[in-house]
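Trainee: missing the sequence, but the structure's below:
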């Protein structure tokens, strides 16, 4: 099991890019932390999860000051 944004998933041995696509995220619009370390976007296709990993996905939002 891994934990993604506080939710448990049976997702070990799969790749980060697969998770993002399955959850409907656009890789260019998110930042990802794996076990408290930022994952560079170019590493998304090769980053594999292992049992006990903790993933945080942060989405960029548009907007600005008024």
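Mentor: Structure's in. What do you need? Here the structure is a predicted model, which means the values were calculated and not measured. Residues are numbered from 1 along each chain as shown.

Trainee: please make it C-alpha for all contacts and neighbour counts, starting now.
Mentor: Noted.

Trainee: next, the buried residues of the stretch of helix or strand residue 20 belongs to.
Mentor: Using DSSP states H and E, residue 20 falls within helix 16-22. The neighbour-count check on helix 16-22 (16 or more other CA atoms under 10 Å) flags 16-18, 20 as buried.

Trainee: presented hereafter is structure B, for comparison with structure A:
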């Protein structure tokens, strides 16, 4: 029996690292995740935030449905209260 790799050239199912820019810093993910998962991973769940993806404001109501994609550029602003 011969060993072989599951990552054949041209295999669309081969794993791909997703690289996105978040507030100017490059971050990598082993798979596509939703914006909601990204927010959770960053510890921002429940916080008042505004998120821009590739120049477009993303409504909070769509965070769970939208997947990040390789090359996305995101800006995340956290509202801070004070006086």
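Mentor: Alright, I've got the coordinates. No experiment lies behind these values; they were computed from the predicted model shown.

Trainee: rewinding a little: tell me which of the buried residues of helix 16-22 of structure 1 is nearest to residue 45 of structure 1?
Mentor: residue 17 (5.1 Å; CA to CA).

Trainee: in structure 2, what residue corresponds to the closest one?
Mentor: Alignment note (TM-score structural alignment): residue 17 of structure 1 maps to residue 36 of structure 2.

Trainee: with residue 32 of structure 1 instead?
Mentor: Counting by TM-score structural alignment, residue 32 of structure 1 corresponds to residue 51 in structure 2.

Trainee: is that match in a helix, a strand, or coil?
Mentor: Of the three states, residue 51 of structure 2 takes strand under DSSP: H, G, I helix; E, B strand; the rest coil.

Trainee: quick one: it from residue 83 of structure 2, how far?
Mentor: Distance of residue 51 of structure 2 to residue 83 of structure 2, computed by CA to CA, to the nearest Å: 24 Å.
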